[in-house]
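Engineer: the following block contains a protein sequence and its predicted model.
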Amino acid sequence: MSTLKRNHDIEHWDAEDVAAWEAGGKDVAKRNLIWSVFAEHIGFSVWSIWSVMVLFMPQDKFGIDPAGKFFLVAMPTLVGAFLRIPYTVATARFGGRNWTIFSAILLLVPLLLTLYFVNQPGTSYTTFLVVAAFAGVGGGNFASSMTNINAFYPQRLKGWALGMNAGGGNIGVPVIQLLGLLVLATLGGEYASVICAIYLVLVGVTAVGAALYMDNLTNQKADLSYMVKALRVPQSYAIAFLYIGTFGSFIGYSFAFGQILQISFKAGGDTAAQAAVHAASIAFIGPLFGSLARPYGGKLADRIGGSRVTLFTFFAMMAAALVVVFASTQADANNGVASGAVMTILTAGFIALFILSGFGNGAVTKIIPSVFDAKSKSLRGTPAEQASWSQNTSGALIGFVGAIGALGGVGINLALRTSYATTNSATAAFVIFMGFYVLCALVTWAVFLRRPRSTSLVSGSDVVVEAEHLVLEAESTASSAKSSAR
């Protein structure tokens, strides 16, 4: 399968070679996956650090109201979204191992800036926006990590591998929120810098681990020309749209959930310090469960198809959003004060949204390689050339849809900011989110499940249907080869 040099470069990697995969290729892929997950995990933590920092910034001390805080946490999301485009092609240009080392070290910049400014109440709001923007580099790590792992794993296992990689990275959000809770509860609101100090050490561990245990694939290609090729496929835009509904929901809610809880607890009579601790004690649960659900969404998509799992997920997200709307409406009727029962319903609805967004995210990610694997069969060339085109274009598209999906997170925070600023409530924003999930379900059905009149593989939803059939065949072949080896 490969030739491994001392400098960690691997030549002639072919993950679809079942015999070579069983003979040791899967161990190489697993080793790279483990450190890719760790690196992406730290990147997500740094990306979401300001969703925690704002809990240490009471309005009477820093002068930033809830609407201003929603915009502040949206800034890293916005920057991270745009950085995902260049990060997508970086692993092919510089090597997965090399870029993981560099992108990890780059995380030191936002951590050091946050460490310096977070305990300075006299700092201007504009300065805080600039510092928060630097945290966006953590969001770019997702694209490079996913593109790299996409190249290491065979088509039949991409749903699980990409889901595990992304899910392990996503857990960086609840982990840093848990750390924030621990610091708030034990040391108090004056010690936000402790969080930054801990992550400075973890960044060092990430860089060293990547240097020692990761590899570069010299035959990996994912330059901007492949992204252009990927965007010539009509289904790519539908995938990007669905990614807004899944990943956009996950990252948007991850950044906003703590603030929504903090506002609700303050409305119920808590002091600013009490509200911050209570919010932090709950906020991490949603992102944690959503992260854990993502690999299972990918695994189920490997078995029955990403489009089917995605459609089911959006129907369930509609129901969960309806629960949140109901709870928010009840609080509005009580002058913004949520009773214990209403808070329980609101929290349960949000946690369900987290779980479903993570689950659906794994499924949508699986659609990407499925589409391009099926598309490649209609191209001229050898099977190896077709597989190379499929891998490179799907890898390039991951960065594009990741960027668009992250912009969905920006939209969620801006919608909540506008809703609070105009109505002093989040209900209007929740209704908009529910309507968007309805639209996502319609797109899933129309593009990937509705049977078109044409039977051409190059157009219509037959792309995914055929792709899933090919994946099942590949899985069957792999199982047979494994049994024969025994």
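Structural biologist: Looks like it arrived, so ask away. Keep in mind that this is a model prediction, so the values were computed, not measured. Residues are numbered from 1 along each chain as shown.
Engineer: from here on, contacts and neighbour counts on C-alpha atoms
Structural biologist: OK.
Engineer: count the neighbours of A23 for me.
Structural biologist: Each residue near A23 was counted by other CA atoms under 10 Å, and the total is 12.
Engineer: residues contacting it?
Structural biologist: Taking CA atoms under 8 Å, 6 or more residues apart in numbering, we find A23 in contact with no residue.
Engineer: in addition, the following structure is provided for comparison:
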Amino acid sequence: MTRWIAQWHPDDPAFWQTTGKTVARRNLLFSILAEHLGFTVWTLWSIVAAKLGSYSFSTDQLFWLVALPNLVGSALRIPYTFGPARFGGRNFTVVSALLLLVPAVLLGVAVSDPGTPYWLFLVIAATAGVGGGNFASSMANITYFYPRDRQGSALGLNAAGGNIGVSSVQLVLPLVIGAFGLAWAGWFWVPLIVVAAACAWLFMDNLSVARARPREQLAVAGNAQTWIMSLLYVGTFGSFIGYSTAFPLLAKSLFPGAPWQAVAFAGPLLGSLIRPLGGWLSDRLGGARVTLWNFALMAVGVALVGAATTSGNFWMFFLTFQLLFLTAGVGNGSTYRMIPAIFLALAGPDRVEEGKRQASAAVGIISAVGAFGGFLVNRGFGMSFAATGSPATALLTFAAFYVACFAITWWCYVRTAGAPRLAEARV
């Protein structure tokens, strides 16, 4: 069975009210389900690495296991972006969901053998990167379903539903592992993945208007706006996924006796739930302005976490880290809202469909580079511990980066003289 919709005009108010809204919401719902499981599989190793004490790996080696899925996931986001346009959003969601079975099953097998070597753990952790690719295909697909004035909220909800997968895995896995053993960190997700793939097959749609050739989509790589936004997304989403996956191992290393397992899920949940607020505020105030001041708060947040790491107080460390999760979540929503606004403004009112295609293609590159930030955060912590036994050097580097992002956002998008066309569109 193949389900393609040939006529799709979400910016037509009459079409939206009579037909578009219902179809768009249905596709958004099941896109969120599949993307949610993508994030859970992608970030499994944030908990599993902290539970590998019997294998006697160093802190730096464990951070490698957490970092590799981020690296692979960021690379996969570029080809995954082209999937919905080439094969159809529904069709590609089914395939990308089923691919999640590979890392889940391999993890269940590997941790059942106490003799599994470190290099094999690295390979299996890398396969979890397929979960990271799901985000790009899902966001590129959902962009086409919604009218321009609702894309910020729709993309925010889609992303938040996926991002909550990080919180889910950090809440559920310690309980599952405690009850059934470490192997169930993989086996637990298998039936849920099958259900998500089946729902996508039965209830989602393909849009003919979203079809485009990869060569046409890759043309956005030559646009400077793609790379500016990629850098900003490293600061927002890269921080979110990096801090989410690093927190359990970081907390265990700094505060060995603290109840980190009971609260590790809270930060990713906060960052995920607040993400739609970033999109909502951006729809009303402009994504660039929200992003600008959000980076300022992120720099303050890193400074507070740095102070808390030397306080000896786990709860101070935990609470200051929540500011980082909150601001990363708001920034995720605001930067993602900027992408379609920028490319629609550059295309002009007479080339709306072209602007949408460019925005959808840019999502892949921007989300790929942004996800790479998750790898950099974990490697930053790993190298900082290996060199100094402390995360201080990594945190100082992160703070300097946020200051640079603040300056770039102001220069490129906020000052009217610097980007008059974009400023008029209230990016």
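Structural biologist: Thanks, I have the structure now. Since this is a predicted model, take the numbers as computed values, not measurements.
Engineer: spit out the contact partners of S153 of structure 2.
Structural biologist: By CA under 8 Å, 6+ apart, S153 of structure 2 lies in contact with P276, G279, W280, D283.
Engineer: which residue in structure 1 lines up with the third one?
Structural biologist: It stands for W280 of structure 2. The equivalent of W280 of structure 2 in structure 1 is K299 (alignment by TM-score structural alignment).
Engineer: need the counterpart of I408 of structure 2 in structure 1.
Structural biologist: With TM-score structural alignment as the criterion, the equivalent of I408 of structure 2 in structure 1 is V443.
Engineer: revised request: answer the last question for V363 of structure 2.
Structural biologist: Taking TM-score structural alignment for the superposition, V363 of structure 2 sits opposite I398 in structure 1.
Engineer: number of nearby residues for its match?
Structural biologist: A count of neighbours around I398 of structure 1, defined by other CA under 10 Å, yields 28.
Engineer: same question for the one 4 residues further on.
Structural biologist: G402 of structure 1 has 29 neighbouring residues, counting by other CA under 10 Å.
Engineer: is it true that it touches A143?
Structural biologist: Yes - between G402 of structure 1 and A143 there is a contact at 6.5 Å, judged by CA atoms under 8 Å.
Engineer: overlap in contacts, the two.
Structural biologist: Residues within reach of G402 of structure 1 and of A143 at once, by CA under 8 Å, 6+ apart, are R84.
Engineer: about what we covered before: the match of W280 of structure 2 sits in which helix or strand?
Structural biologist: Here K299 of structure 1 sits within helix 285-304, counting by DSSP states H and E.
Engineer: which parts of that helix are buried?
Structural biologist: 285-303 (16 or more other CA atoms under 10 Å).
Engineer: next: stretch 391-405 of structure 2.
Structural biologist: Neighbour count says stretch 391-405 of structure 2 has P391, A392, T393, A394, L395, F398, A399, F401, Y402, V403, A404, C405 buried, by 16+ other CA under 10 Å.
Engineer: need the next SSE after the helix holding K299 of structure 1, C-terminal direction.
Structural biologist: Sequence-wise, the next helix or strand downstream of helix 285-304 of structure 1 (DSSP H and E) is helix 306-333.
Engineer: just checking, what packs against that next one?
Structural biologist: For helix 306-333 of structure 1, the packing partners by 3 or more CA pairs under 8 Å, 6 or more residues apart in numbering; DSSP states H and E come out as helix 285-304, helix 340-376, helix 427-444.
Engineer: all strands for structure 1, in order.
Structural biologist: Under the criterion DSSP state E, structure 1 carries strands at the ranges 3-4, 9-11, 216-217.
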